[in-house]
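Undergrad: Quick one, what's the 3D model for this:
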Amino acid sequence: MSVTTLQDDKLQPYMGTLQSIVSELGSQKPFQSTLKSLLQTLSENHNFRRPHIVIFDPETRTLKLTLAHGLESEDSIEYEPGVGVTGQVFTTGTPVIVPRMKEHPAFLNKAFGRTDEELAELAFICVPIAIPGREGDAGEVIGTLSVDLPSDTAESLEGQTRFLEVVAGMVANHATYLQEEIARQNHMMAQGINGGELSDADAASANIIVASKSMKLVLNQVSQVGPSRATALLRGESGTGKELLAEAIHQASPRRDNPLIKLNCAALPSELVESELFGYQKGAFTGAVQDKKGLFELANNGTLFLDEVGELSPTAQAKVLRAIQEQEIQRLGSEKTLSVDVRLICATHRPLEELVEKGEFREDLYYRINVFPVFIPPLRERREDILPLSEHFLSTYAEEYERNIKRISTPAIDLLMQYHWPGNIRELKNCIERAVLVCDEQVIRTYHLPPSLQTAESTATDSNLSFCEAVAKFEQELLVDALKKARGNMLQAARDLRVSYRIVNYKVKKYGIDAKKFAVARGRTR
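TA: This next block holds a predicted model:
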C-alpha cells in the first residue's frame, strides 16, 4: 500500500513516523520491546489512542490481545475469528473503518474499558497483519493492528487506514515472532514450566549482544530451556560465547538466586578434575590435610557448568553420570553418599559423536547430557553481529583505558567484516582491545587493527599502487569519515579536517563522493 492518498501537507509527519519505525525494526532489541516502542511511536506522533496488536493462536484457535499501548488491565483478552470487528478483519483480511464506535453493531468494546462518551466520539480502524505469500497469493493473516482515533471525514479515515496498512506490513515479520512466543508459552504451560522470553535484563547481565537471526534463534532456545531443569549441551567452536550463554540459561531459571559454578575440564589434569568435582576427605591422598567440598556440593540447588566436557577422563565420566542419574556423589576417600540437587549445563567444541564411536566418551553419558543441544554458529556465519559486538567492545575498552575514541571508521569496519575470525568472538574482543590501546586518534582506522587482519588492499600498500594512489585512498577515507560525522555538511567537515571548504569541495568532486547520502546517516559506525 501507499500513503500517497494522504494530503501532501500532512504527508511529512507520516514519513517521519515510518522512518522512526524502520529505525526501531532495525534495532537489536528483543522483538517485544521493538513492537512496544513502535506502538508508543504511533500514539505519540499521531492522534492514535490505544494502538494494539492482536495475534492468532493456532493452538486455541483464538485471537489474543498481545501488545497494547495504554492498556491498564493485564487481564487476558481473546477474540473469536469472524466475531466482532477484529475477528472480521482477521477472517477476511480486509481493513475495517468504524467512523463512530457506538453506531457500529459489530464493535464489541472488549478491551480498554471505553466510556459511553468515548464510544460516541471515537472512530476505530483495524487492519490485518499478513505474511506476504507467493505471487498471486494474498498471504497468511496472523493478526491485526488497531487504533482508536477521533471521528473524522471518510477521506481522512481512509488515509489513516492506508498508513496503518503500511505499518502492519512492516511489522509482519516481528509479529510472527509474537505468534511463535504465544505457542511456546502454551507449550511451557502444558509442561508445567513457568517460561518466558529472555528478558533485556537477563541478556544484559550476560553481556549478550546479537543482531543476526541465527543468534536470536539461539537466545530463543535459551529462553526455552532456561526455566526447566533439563541438561543443556552447548555446541560450537572455541570463542563463540558458550560461557555467556550458560550464564543466560542460569539467569532464566528458577535457580538464578543460587550459585552458578563453572569448571573448564580442559584446564586441569584429569587426576585433579575428580577432586575438584566431587571433593575429598582429609587423608584421601598426600596433601589432603583437610576436608574439601567439590563443585557438585558447592552448586547444590544451583547450576554447574562443565566447559569442554569432552575432556573428562573415563573415571570422571562415570562419576558425573552417577551424579546426574542418582543425584548422589561421594568425596574421594569417603564411603559416605551425599545427595545433591544440581542443574547441569555442558559445553564442548569437540565432536562428541565421533568420541563415542572411538570409545573415548561414554555413550550413556552422551545421551544424558544431550537432552537439549544448542548449536552456536561461528562468527563468520553471523556477520551481522560483528559490528554491534565491535562497538560494544570499543565502548568497554575506551572507558577502561580512558581513551577518547568515538567510533570505528568505515574501511576498518569493512576489514572486520571481511575477516574469517577463526577465534570467533574471543579473537574479535582481543582485536578491539589492541586497537584501543594503539589508537591515538578519536577514530579506529585500518592501521590500528592487528596485522593478521591486514591485507595489501586494505592498507593501501599493494605493490600495484603508486604513492599518489595510496595517498588518494587515505584522503578518501578521511573525507568519508568527516562527512559522516558532519551528516553531509561539507562546511562542518572542512572545519573538522582543518582545511578550507574549497579544498573539501574539490576533493569530494574529484573522488566522486556523494555528500548528500550522509545527510540522514545516523552514525552506524558508532
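
Undergrad: Every contact and neighbour count from this point should use C-alpha atoms.
TA: Will do.

Undergrad: neighbours around Ala138, how many?
TA: 12 (other C-alpha atoms under 10 Å).

Undergrad: Hmm, Cys439 is touching Leu449, no?
TA: No - under the criterion of C-alpha atoms under 8 Å, Cys439 is not in contact with Leu449, lying 9.1 Å apart.

Undergrad: Settle it for me: which of those two has more neighbours?
TA: Neighbours around Cys439 and Leu449, counted as other C-alpha under 10 Å, are more numerous at Leu449. The numbers are 21 against 17.

Undergrad: Let's compare: structure for the following, please.
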Amino acid sequence: MSVTNLQDVSLQPYLGTLQRIVSEMGPQRPFQSTLKSLLKTLAENHDFQRPHLVIFDPETRTLKLSLTHTPIKQAHVEYEPGVGVTGQVFSTGQPVIVPRMKDHPAFLNRAFGRTEEELKSLAFICVPVLGPGEDDDSREVIGTLSVDTPVSEMQKLNGQSKFLAVVAGMIANHAAYLQEEMARQKHLMSQGLIAGDNVETGFIPPNIVAASKAMRLVLNQTAQVGPSRATALLRGESGTGKELLAEAIHQASPRREQQLIKLNCAALPSELVESELFGYQKGAFTGAVQDKKGLFELANKGTLFLDEVGELSPTAQAKVLRAIQEQEIQRLGSEKTITVDVRLICATHQPLEELVEKGLFREDLYYRINVFPVFIPPLRERREDILPLAEHFLSLYAEEYTRDIKRISTPAIDLFTQYHWPGNIRELKNCIERAVLVCDEHVIRTYHLPPSLQTAESTATDSNLSFCEAVAKFEQELLVDALKKARGNMLQAARDLRVSYRIVNYKVKKYGLDAKKFAVAKGRPR
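TA: Sure, this is the predicted structure:
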C-alpha cells in the first residue's frame, strides 16, 4: 500500500512518523534493529500501545509473536491461522479493527495479559504484512502488525488502520528477512549449534556491511559453520571480503577468546611458506640460529586462516593434510611430532577443481578443506551492497582525514551502481579513499572519482555538449541534490542553494522535475 492510500486521512500526525521510519530503514542497518526501532517509533509518536509483529512459521504452520516493544506475559505465544483476530487477519489478508476489546468475541488477549479495565478502554488494530513481490496479487501474507489504541470514533480508527497498512508495506523486506532468520535459528538449535536463549536474531558482524539477499545468505552460512570446528572454505574473487568473513567465523566460534592466525600463501615464496606454517629447529638450514614456532603451533586451541590456499606447494599441501588428519606437525629439521588443536579456515579465488584435474592440487586435501564451502558473490552481482559500502567507507575516511564530507551526489551514486567493479570491495574502498582526499566540498561528485569510473557524459565534458548544455547539466545535478536533501520542499531547497524560491520554481519547471517524488524518498536523502 502506498502513501496515497492515506489521502482521506489527516496526514499531519503521520508524516513525521513516516519520515522517521524511512530515515531509520537504511540498508546497512541490521533488520532486527530496524524493526525494533520502528515499533518504538509507533509507540512514542502516537497513542499506540503494545505494537508488535507476528510472523508465520511455515514449518509449524503457526503464527509466532516475534517482536514487541512491550514485555509480554508469556515467553512463547503462538496463534493458529484463522483463530482469533490475528489468525483471521493472516488467513484473509484483510485488516481488522476491534472498536473495544471487551466486546469482540474473537479477541483472545493471549500475549500481554491486559487487565479488565484495559479490555474495556482499548481498541485493537491488526493489519497484514505481505512478503516481497511485484504486486499485491503475487504477494503472500507472512505475518501481521498490531497495536492497542484508546477507544475512539470509528473514523479515527479507520485512519489509524490505513496508516498501519502503509507501515506494514514499508517493512515487507525486513519482515521476510525476519521469517528467514527464525527458520535458520530453529535449524541451528535443532543441530545443537546454538542455545535458543542466547542468540540475537540477525547475524551481522559489526565490521561487515550487508544489505543484499546474497550476502545475508553468506552471513547465515557463516553463522551456521561458526560454532562448529568444521573446516570452512571461502571462495570468491579477490577483494570480496574473504578475510573479514574468516574473522566473523572465528568470532562466532567457541574459540573466539583464542588467537586467529592468518597467512596469505601467495605472499611468500613456496620454500618460506613451509617454515612459516610448521616452524623449524635450530640448525635446520643456514640462518636457522634458534628454534621457531610455526603458525600451526601459534594457533593451537585457536583458528588458522590460510588465504589463497591454492598457492601451496605440493610438499606444503602434504604437510597441511597430515596436520588436519592427525592433528600433529613436525618442525623443519626435527623428527619430533607436536600435537596441535587448530580449527582451519581456507580461502581461494582459484578454481580448485581444475587444479585437482591438472595435478596441481591434491585431491585428498581438496576434500579435507571443502567440508563447508561458502561462495561469496562479486560486488557486481550484489549491487544493493554498493551504496551502503560506499557510505561506510566515506564515513571511515572522512573521520580519518578530518574532512567534512556529508554525502555522495546522485550522479556519483549512478556511476557506482553502473560500474562493474573488477576489483570488488577493495577497489570501491580505494575509490572512496581517493575521492575523500581530492574532494574540497561537502559532497562527493563525479569529478572526484577515478577516471576509470568516469565517462564524458557523466562529467558533462562530452565534446558534443556545448558550454551552455554542460552548465545546464551541472545546474540540474545541483537542483536534484537539493530537492532530495529537502525531501521535495522547494522552499528549503532554495535556502540550501542560497537562491530565491522563484528561481528554484522556475528551474524545476524548466528541467521537467517533479518535486513531489522526493517528498518520501526510499532510504535516506542523498
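
Undergrad: mind checking the SS state of Leu233 of the first structure?
TA: strand (DSSP: H, G, I helix; E, B strand; the rest coil).

Undergrad: Give me the buried positions along the top helix by length along the first structure.
TA: Assignment by DSSP state H gives helix 154-190 as the longest helix of the first structure. Neighbour counts over helix 154-190 of the first structure (16 or more other C-alpha atoms under 10 Å) mark 157-173, 175-176, 178-179, 181-186, 188 as buried.

Undergrad: Could you do stretch 408-427 of the first structure as well?
TA: By neighbour count with 16+ other C-alpha under 10 Å, stretch 408-427 of the first structure contains the buried residues 408-413, 415-417, 421, 423-425, 427.

Undergrad: Please list the members of these that lie in helices.
TA: Those of those mapping onto helices are 410-413, 415-417, 424-425, 427, per DSSP H.

Undergrad: what ranges do the strands span in the stretch 251-400 of the second structure?
TA: Using DSSP state E, counting those that start in this stretch, the strands of the stretch 251-400 of the second structure run over 260-264, 279-280, 292-293, 303-307, 328-330, 337-339, 343-348, 372-375.

Undergrad: Any chance of JSON lines for the ones you listed, columns mean neighbour count and distance to Glu140 of the second structure?
TA: Converted to JSON lines, the strands of the stretch 251-400 of the second structure look like this (neighbours: other C-alpha atoms under 10 Å; distance: least, C-alpha to C-alpha, whole Å):
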{"stretch": "strand 260-264", "mean neighbour count": "19", "distance to Glu140 of the second structure": "44"}
{"stretch": "strand 279-280", "mean neighbour count": "23", "distance to Glu140 of the second structure": "59"}
{"stretch": "strand 292-293", "mean neighbour count": "16", "distance to Glu140 of the second structure": "59"}
{"stretch": "strand 303-307", "mean neighbour count": "25", "distance to Glu140 of the second structure": "43"}
{"stretch": "strand 328-330", "mean neighbour count": "20", "distance to Glu140 of the second structure": "54"}
{"stretch": "strand 337-339", "mean neighbour count": "13", "distance to Glu140 of the second structure": "55"}
{"stretch": "strand 343-348", "mean neighbour count": "24", "distance to Glu140 of the second structure": "39"}
{"stretch": "strand 372-375", "mean neighbour count": "18", "distance to Glu140 of the second structure": "30"}
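
Undergrad: closest to Asn109 of the second structure out of these?
TA: When the strands of the stretch 251-400 of the second structure are ranked by distance to Asn109 of the second structure, counting by C-alpha to C-alpha, first place goes to strand 372-375 at 44.8 Å.

Undergrad: ok, of the buried residues of stretch 408-427 of the first structure, which one's closest to Gln88 of the first structure?
TA: Using C-alpha to C-alpha, these come closest to Gln88 of the first structure at Met417, 47.6 Å.

Undergrad: Could you measure from the aligned partner of the closest one in the second structure over to His442 of the second structure?
TA: Using TM-score structural alignment as the criterion, the counterpart of Met417 of the first structure in the second structure is Thr417. Distance of Thr417 of the second structure to His442 of the second structure, given as C-alpha to C-alpha, to the nearest Å: 21 Å.

Undergrad: same thing with Gln327 of the second structure?
TA: Going from Gln327 of the second structure to His442 of the second structure by C-alpha to C-alpha gives 56 Å.

Undergrad: Same check on Glu308 of the second structure?
TA: From Glu308 of the second structure across to His442 of the second structure, the span is 40 Å (C-alpha to C-alpha).

Undergrad: Which one of those two is surrounded by more residues?
TA: The neighbour comparison of Glu308 of the second structure against His442 (other C-alpha under 10 Å) goes to Glu308, with 20 against 14.

Undergrad: Tell me if I'm right that Leu119 of the first structure and Pro99 touch.
TA: No - taking contacts as C-alpha under 8 Å, Leu119 of the first structure lies outside contact range of Pro99: 10.5 Å.

Undergrad: which of those two has more neighbours?
TA: Just comparing Leu119 of the first structure and Pro99: by other C-alpha under 10 Å the higher neighbour count belongs to Pro99, 21 against 18.

Undergrad: who are the neighbours in contact with Glu78 of the second structure?
TA: Residues near Glu78 of the second structure by C-alpha atoms under 8 Å, 6 or more residues apart in numbering: 62-65.

Undergrad: List the ones among those that fall in strands.
TA: Counting by DSSP state E, the members of the contacts of Glu78 of the second structure that fall within strands are 62-65.
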